[in-house]
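Q: Need coordinates for the below:
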Amino acid sequence: MKKFLAVFGFNLAFLIILLIALEIWVGADYRKRFPDVDRPIQVLYPPNPINGFEDPGFSCEIPPDEFRILCLGASTSKWANYPAFIAWAFQGLPWMQEKKLKVKAYSTGFEAHTSLDSYYKYKYLYEGYDFDLIVVYHGINELRANNCPPEMFQDDYSHFSYYSILNRVVRLMDIPVLNRSFLAFKVVLKWGEFIRKRIEKLNPQSFVPTHEPLQGWLEYGKDVRSADVFRGNLENILELAKERSQLVLLMTFAYVIPEGYSQESFKAGALGYGCEMDIGVPVELYGRSENVRKGLEIHNGVMLDMAEEYECYFVDQAELMDENLDYFIDVCHFSREGITHFAVNIARYFLGREIR
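A: The predicted structure is shown next:
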């Protein structure tokens, strides 16, 4: 028995030492490739110039002379220097001037991300960080999830290969012992990628395409199944904000699809958008134009419902931007004039609403 315990103890000690060595090695490899990363989740959502984690002055507590905003969104919250315009608009508020507060705005914005990404980022990346205001602006990227057969749709968007892997990793983040382990992160990530490849090998159409939807599936986009998922993600964000005692501004999603829209006329720059640019994207990236319009109206209704239910701040950007072509470079991304107007709409709302 003593011999058995000795062998068992030796093997256990060896295994622990091996795991520690692997953890150090894997962690060092990730930190070499991602110098500013100190947590596994940041490999998926790495530090960048707008999300705060490359700012040496970005600390958990808000400095007394600072007013801090976190913008949760996607590419619209990244393009056109969105955080800078939000900060500029707030900086001009009389009560901000009176209190001599310097406004800092950060954004989680990234192409194609949805409200689910924003919930994950807010929950895991910004745990322990305080903000005066959380600004939520989402609506269009979720619509891509509807372009698939009904039986394929998943409530956690795992019918996208990206989310099928991400959701596995996120479940790891809820395990206190493992959520800081780069080794555990790598094992889950590689396992998720292995499963994805196996599934795709068996059936190439197992997932919704990452980029443009399949032509044969566009008809399914008329059923806005994403609305309930969108509502759930917003509820999760709002509940987390309540738990953290942070105020939230919800906004409807502004867009414009001109009469007579076609992909050909868009590519030809013949629709009258304020600035015809190569970076603009056609509506078809999200689905058929009539389905996109329908879906955005439904999602905007969800946003309004959430604002009323949680009694949070609310700006109807869809109405205020008024489908003005001068404000857009495509269906949803802003021109310089558009982002200026968008930011001013928010500032006007807070003219008589002092937060601090």
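
Q: Could you use CA atoms for every contact and neighbour count after this?
A: Noted.

Q: so where do the strands sit in the stretch 201-350 of the chain?
A: Under the criterion DSSP state E, counting those that start in this stretch, the stretch 201-350 of the chain carries strands at the ranges 247-251, 313-315.

Q: most packed of the ones you listed?
A: strand 247-251 (a mean of 21; mean count of other Cα atoms under 10 Å).

Q: got a list of contacts for that one?
A: 132-137, 238, 241, 303-304, 307, 312-317 (Cα atoms under 8 Å, 6 or more residues apart in numbering).

Q: same thing with stretch 164-175?
A: 41, 120, 124, 156-158, 178-180, 184-185, 188-189, 192-193, 196.

Q: Tell me the one among the residues you listed nearest to Lys294.
A: Here the nearest of the contacts of stretch 164-175 to Lys294, counting by Cα to Cα, is Tyr157; it sits at 19.8 Å.

Q: I'd like the structure of this one too, to check against the first:
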Amino acid sequence: MRRASFYIVYFLILFIFTELILRSALAFLGYPFLRPSDFLYKKFYTNMDVLNSMKIRNDDAIKDVLILGGSVISTGYLNLEPRLDSLLKQKYGSHAKFAFYNIAAPAHTALDNRIKYDLLDKQKFDLVIYYEAINDTHANNIPPVNFKDDYAHIKWYDDIYLLLAHPEINVTVIPYLCDKVIHYINDKVSHKIYLSQYGVDPAFAKFGARVRSGRVYEHNLNRIIGKARSKGEKLVLLSYASHFPAKYPLKGDTSDVKHFAKCNFATPVTMWGSPENVRKGVDRHNQILRKLAQTYSVTLMDMEKRPPADSSLFCDVCHLSEAGATRFAQELAAFMIKEKLLE
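A: Take a look at the predicted model:
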């Protein structure tokens, strides 16, 4: 009996010591020591860290609006929140209270937006705005044999899936780290090819001609629509506005900037793939978005058809100039008022 007790205490001390050492190592890499699961917010979805701990209700005087998307409408690019607040108060009066929660982020796809929306399951919004259709095109730039319908061929998502697969990580990090080591060894032995979150290998750009992302985009939008319906939240889907100059085919190099407005920043189209493949991908995703809106009777704003094909409104194929940002906000606010989305 004493021997058994000795071994129990011994292994318990060994476990605690090992756990502390491993947690310290993870903390050095940026994982929170007490709640390593929060690495999801510290590394991947950084603009959700505060929002996730808030208590948001859709049964009070404040109209709470959640914004999902990519860099185009993210905070710091379009400045959509203050623009909408000003335009809506012109209609509803200065006393009207609006709260905008913008968790759109650069390079985020429909999958990122679905994951983030799922993470906000306890929050209740009056309106959810969805605007993104270009970032998923990036996922197509990999040999067909390596493409995965869950985008696990992109390292970003492979790492997220590994973290989400271990809900016990706050209790013990040992299973997660063992899985991570095994995962790493398997990748090395199998010479697994990953697509990075940003940019495209020029040798793989040709594979983007087939829009395999379409079925993934549709699946994740379906999930977002279902989630909004189950939570009783209004959802508005915006088709995606882009500009591929018809008279001046893009080359995918620095010379392309002359076909757009002069902005402080511009993203080369090759970030997502070859110009024609990206255009085709955006068109396909817009078709899917319109189809789903019709199928499930979801409010659709056809933003793609609102701004004119005017290069002065765009910094590149999708990011908006100051004039474009103003036009975008005006069109969206007018649509929200017309459709009484916050009434």
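
Q: Superposed, how do the two chains score by TM?
A: Here the TM-score for the pair of chains, by TM-score structural alignment, normalised by the length of the second structure, is 0.84; 339 aligned residues with a Cα RMSD of 3.5 Å.

Q: Quick one, which of the contacts of strand 247-251 of the first structure are buried?
A: 132-137, 238, 241, 303-304, 307, 313-317 (16 or more other Cα atoms under 10 Å).

Q: show me where the stretch 1-150 of the first structure has strands.
A: Using DSSP E, counting those that start in this stretch, strands in the stretch 1-150 of the first structure cover 66-72, 102-107, 133-136.

Q: thinking again about what came up before, for Thr108 of the first structure, find the nearest of the strands of the stretch 201-350 of the first structure.
A: That would be strand 247-251 among these, by Cα to Cα, at 15.0 Å.

Q: In the second structure, what stretch matches the closest one?
A: Using TM-score structural alignment, strand 247-251 of the first structure lines up with residues 234-238 of the second structure.

Q: re the thing from before, now the strands of the stretch 1-150 of the first structure as TSV including distance to Gln263 of the first structure?
A: Converted to TSV, the strands of the stretch 1-150 of the first structure look like this (distance: least, Cα to Cα, whole Å):
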stretch	distance to Gln263 of the first structure
strand 66-72	29
strand 102-107	30
strand 133-136	29
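
Q: buried ones in stretch 140-153 of the second structure?
A: Asn140, Asn141, Ile142, Phe147, Lys148, Tyr151, Ala152, His153.

Q: farthest pair in those?
A: Pairwise over those, using Cα to Cα, the maximum falls at Asn141 and Ala152, 13.3 Å.

Q: right, and the strands of the stretch 1-150 of the first structure - which one's nearest Phe253 of the first structure?
A: strand 133-136 (9.9 Å).

Q: Give me the distance from the helix or strand following that closest one to the chain's centre.
A: Downstream of strand 133-136 of the first structure, the first helix or strand assigned by DSSP states H and E is helix 161-173. Mean-position distance between helix 161-173 of the first structure and its chain equals 14 Å (Cα atoms, centre = their mean, to the nearest Å).

Q: Contacts only, for the spatially most central residue of the first structure.
A: When the first structure is reduced to its mean C-alpha position, the nearest residue by Cα atoms, centre = their mean turns out to be Ser118, at 3.5 Å. By Cα under 8 Å, 6+ apart, Ser118 of the first structure lies in contact with Leu72, Gly73, Thr108.

Q: Give the equivalent position in the second structure for it.
A: So Ser118 of the first structure corresponds to Asn113, using TM-score structural alignment.

Q: separation between that match and Tyr296 of the second structure?
A: 19 Å (Cα to Cα, to the nearest Å).

Q: those helices in the second structure, which residues are they?
A: 2-28, 39, 80-92, 110-119, 155-164, 174-190, 213-231, 275-295, 322-338 (DSSP state H).

Q: Thanks again, I'm all set now.
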